[in-house]
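Undergrad: quick one: sequence plus predicted model below, questions after.
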Amino acid sequence: MAEEKTAREKNEAAKQQADVKPAVVDFTDLTKKNQDYMFHLDKELDQRKYAQKNEALSKVHAELLEKQKTGIVATKLYGPVTKKADEIIAGPKKPAKIPTLWEMALDNGLMMFALFCAMYAIFGVFSKNSNQTNAGIITLIATSVVAGIGLGYFYRQMLGQQKQRNWGRVILNVIILVAAWMAVFGLVGIIPPSVNVVLPPVAYATLAIIAFAVRIYVKKRLDIPNPADLARQTNDNNKK
């Protein structure tokens, strides 16, 4: 019985060893810089006691072996070793979400509305003639809507892959949007002051605060990233 038990234990131990993947230690097919990077990445994952280290190193090794054919080094492809280790442990990043035109138009429209309200509040305090038609509430709303749509379109065009951008078309559309904004501003200017009411500075300041708070809520609710962050994520994805 003892001999059978010992044999069974040896078989189980052998089976467990067979299931364990061998450590990835041979990076001799990489360049010296890439070998050094993989060595430190191996050490970093060891220090963090990452269970799937061997599998992760195998994937990085295979990808790096292919990329180095075009002269790319690991530090340029992955960044610092600690950053790559963080990405491996945290798992793959979700692809960057590009908001729809109307989401970006809403976000930018609220931003412009808040800025215009703050500007009107300041002008209302320091301007002697505070009843100017071009400072009316209808002017503010109309120009904010047009500016929001224009900026939303512009950002979406800039977030496309560079090879797919038709710069001539982008510039033409931007010119059209600027012309539309100026036309709306001019048309609203003929609306009589009795309709295009100029609010007191305090009211504009209050609207600016409300618009800013609503924008923060909308960004969180719709998960709208900042254009700069979104552009950086999109460019990183396009490089891969």
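TA: Nice, I can see it.

Undergrad: C-alpha from now on. contacts and neighbour counts both.
TA: OK.

Undergrad: the helices in this protein, which residues?
TA: Counting by DSSP state H, the chain has helices at residues 2-19, 32-47, 53-67, 74-78, 81-90, 101-126, 137-158, 167-188, 201-222, 227-239.

Undergrad: can you say which of those helices is nearest to Val195?
TA: Of all those, helix 137-158 sits nearest to Val195, with 8.1 Å by CA to CA.

Undergrad: packing partners of the closest one?
TA: The contact analysis (3 or more CA pairs under 8 Å, 6 or more residues apart in numbering; DSSP states H and E) places helix 137-158 against helix 101-126, helix 167-188.

Undergrad: state the distance from Leu101 to Tyr78.
TA: Leu101 sits 32 Å away from Tyr78, taking CA to CA, to the nearest Å as the criterion.

Undergrad: to clarify, my last question referred to Trp102.
TA: Using CA to CA, Trp102 is found at 34 Å from Tyr78.

Undergrad: and if you look at Gln16?
TA: 33 Å.

Undergrad: please apply the same query to Lys32.
TA: For Lys32, the distance to Tyr78 equals 16 Å [CA to CA].

Undergrad: next: Lys43.
TA: Distance, Lys43 to Tyr78, using CA to CA: 16 Å.

Undergrad: starting at the chain centroid, how far to stretch 218-225?
TA: Distance of stretch 218-225 from the chain centroid (CA atoms, centre = their mean, to the nearest Å) equals 12 Å.

Undergrad: report the buried residues of it.
TA: By 16 or more other CA atoms under 10 Å, the buried positions in stretch 218-225 come out as Val218, Lys219, Ile224, Pro225.

Undergrad: among these, which pair sits farthest apart?
TA: Farthest apart among the buried residues of stretch 218-225 by CA to CA are Val218 and Pro225. That separation is 10.8 Å.

Undergrad: surely Val218 and Ala105 touch.
TA: No: counting by CA atoms under 8 Å, Val218 stays clear of Ala105, with 11.7 Å between them.

Undergrad: what count of nearby residues applies to Asp86?
TA: The number of residues packed near Asp86 is 13, by other CA atoms under 10 Å.

Undergrad: tell me the spacing between it and Lys97.
TA: The spacing between Asp86 and Lys97, counted by CA to CA, is 21 Å.

Undergrad: this is the comparison structure:
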Amino acid sequence: MSEKKEKRQLTKKNEEFIFQFKKHLAKSGKLDAEQIEKVVVEVEDELLATQHTGRTAQQLYGTPTLAVQKYLDPKRHAKKLHDFGFLPLAIDTILVIFMLFAFVFGVTLFFSKENNAGAGILSLLTIAILGGTVYTYALLKLTPNPDEQKPTVNKGKRWLFLAGAIVVWLLGFVIVGIMPPIINPTLPPIAYIILGALAYGGFYYNRQKNGLKGNGFFAIGQLSNQSRFEAQQKNNQK
């Protein structure tokens, strides 16, 4: 009912623009019915918000054909943070952390004369797995979803939750770091380099499989920033 009411509020010229725009979107065959409806609603909302100022659809978008080209830009329809789900993002973050620390451990041990217990394999796994899962869970929980009705997250709650996640990660790392070498053995430097290279292979495969490529080294961080920006824009339009 609300959508029908909004359509009746459009001027005749804007209604005709929406009609042509929707027809060209469907003709393109690049979006499914749900995606088309979502794009049309977005354009309608923009027209409803600006038509009282005298700005027409043509002034905002040009012709319906140009508007379609704009909305078919792959970047506009790339998956967002909350579209991926926990597992692909957690695996991505775990592998990134594992790679970084594996190479750091390997290079450091090449120049170290002591067998550093803090660079044990269990320490590496704890840093990566605990850090990756906690960080991913925290960002998914605390990043507003711009597609929801109220895309806001309480700032105080966000910082408190994130601080708690960091504390959990550090505690886990400290506990593992003080374990005896028999439980947390330090591998030869070359072993860490090899493990880092293997982790990169898994990282690359996960990116390709789940469509995470092009989202920066720490994909979840960039996706979170994009979602917060879009949510802020949506709130400013209200």
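TA: Great, that's in hand. In this text, all values refer to a predicted model and were calculated from it rather than measured experimentally.

Undergrad: Lys32 and Tyr78 of structure 1 - which one has more neighbours?
TA: Between Lys32 of structure 1 and Tyr78, counted using other CA under 10 Å, the more crowded position is Tyr78 (16 against 12).

Undergrad: dump the residue contacts of that one.
TA: With contact taken as CA atoms under 8 Å, 6 or more residues apart in numbering, Tyr78 of structure 1 is in contact with Lys84.

Undergrad: ok, and what's touching stretch 6-26 of structure 2?
TA: Applying CA under 8 Å, 6+ apart, the contact partners of stretch 6-26 of structure 2 are 31, 33, 36, 40, 43-44, 47-48, 51, 56-57, 63-65, 67-68.

Undergrad: okay, buried residues for that stretch please.
TA: Lys7, Leu10, Thr11, Asn14, Glu15, Phe17, Ile18, Gln20, Phe21, Lys22, His24, Leu25.

Undergrad: farthest pair within those?
TA: With CA to CA as the measure, no two of these lie farther apart than Thr11 and Leu25, at 20.8 Å.

Undergrad: for the aligned partner of Leu139 of structure 2 in structure 1, give its distance to Phe27 of structure 1.
TA: Under the alignment (TM-score structural alignment), Leu139 of structure 2 pairs with Tyr155 in structure 1. Computed with CA to CA, the distance linking Tyr155 of structure 1 and Phe27 of structure 1 is 43 Å.

Undergrad: now swap in Gly160 of structure 1 and tell me
TA: From Gly160 of structure 1 to Phe27 of structure 1 the distance is 37 Å (CA to CA).

Undergrad: also Thr100 of structure 1?
TA: 44 Å.

Undergrad: what's the neighbour count on Lys157 of structure 2?
TA: Count around Lys157 of structure 2 with other CA under 10 Å applied: 11.

Undergrad: same question but for Glu114 of structure 2, I mixed them up
TA: Glu114 of structure 2 has 7 neighbouring residues, counting by other CA under 10 Å.

Undergrad: for Ser2 of structure 2, same thing?
TA: 6.

Undergrad: with Leu100 of structure 2 instead?
TA: Leu100 of structure 2: 15 surrounding residues under other CA under 10 Å.

Undergrad: over to Glu87 of structure 1?
TA: For Glu87 of structure 1, the count of nearby residues is 13 (other CA under 10 Å).

Undergrad: next one: whichever residue in structure 2 pairs up with it from Asn154 of structure 2, what distance?
TA: Under the alignment defined by TM-score structural alignment, Glu87 of structure 1 is paired with Lys70 of structure 2. In this view, Lys70 of structure 2 and Asn154 of structure 2 are 33 Å apart by CA to CA.

Undergrad: repeat that for Pro180 of structure 2.
TA: Relative to Asn154 of structure 2, Pro180 of structure 2 is positioned 42 Å away (CA to CA).

Undergrad: got it, and Ser2 of structure 2?
TA: Using CA to CA, Ser2 of structure 2 is found at 28 Å from Asn154 of structure 2.

Undergrad: got a list of what Asn184 of structure 2 touches?
TA: Listed by CA under 8 Å, 6+ apart, the contact set of Asn184 of structure 2 reads Ala117, Gly120, Ile121, Leu122, Ser123, Val176, Gly177.

Undergrad: test my guess that the first one contacts Leu187.
TA: Looking back up the chat, that one is Ala117 of structure 2. No: with contacts counted by CA under 8 Å, Ala117 of structure 2 stays clear of Leu187, the gap being 9.9 Å.

Undergrad: who has more neighbours, the two?
TA: Legend: neighbour count by other CA under 10 Å for Ala117 of structure 2 and Leu187, higher for Ala117 (20 against 17).

Undergrad: what does the more buried one correspond to in structure 1?
TA: Aligned by TM-score structural alignment, Ala117 of structure 2 pairs with Thr133 of structure 1.

Undergrad: how far off centre is stretch 150-167 of structure 1?
TA: Distance, stretch centre to chain centre, for stretch 150-167 of structure 1: 14 Å (CA atoms, centre = their mean).

Undergrad: same question but for stretch 154-174 of structure 1, I mixed them up
TA: On CA atoms, centre = their mean, the centre of stretch 154-174 of structure 1 falls 18 Å from the chain's centre.

Undergrad: that one: which residues count as buried?
TA: Buried residues in stretch 154-174 of structure 1, counted by 16+ other CA under 10 Å: Phe154, Tyr155, Arg156, Gln157, Leu159, Val174.

Undergrad: and of those residues, the nearest to Glu3 of structure 1?
TA: When these are compared against Glu3 of structure 1 (criterion: CA to CA), the nearest one is Leu159, at 69.3 Å.

Undergrad: and that closest one, what does it touch?
TA: Residues in contact with Leu159 of structure 1 (CA under 8 Å, 6+ apart) are Ile98, Leu230, Ala231, Thr234.

Undergrad: kindly recompute the last result at 10 Å.
TA: Leu159 of structure 1 is in contact with Ile98, Arg165, Pro227, Ala228, Leu230, Ala231, Arg232, Gln233, Thr234, Asn235, counting by CA atoms under 10 Å, 6 or more residues apart in numbering.
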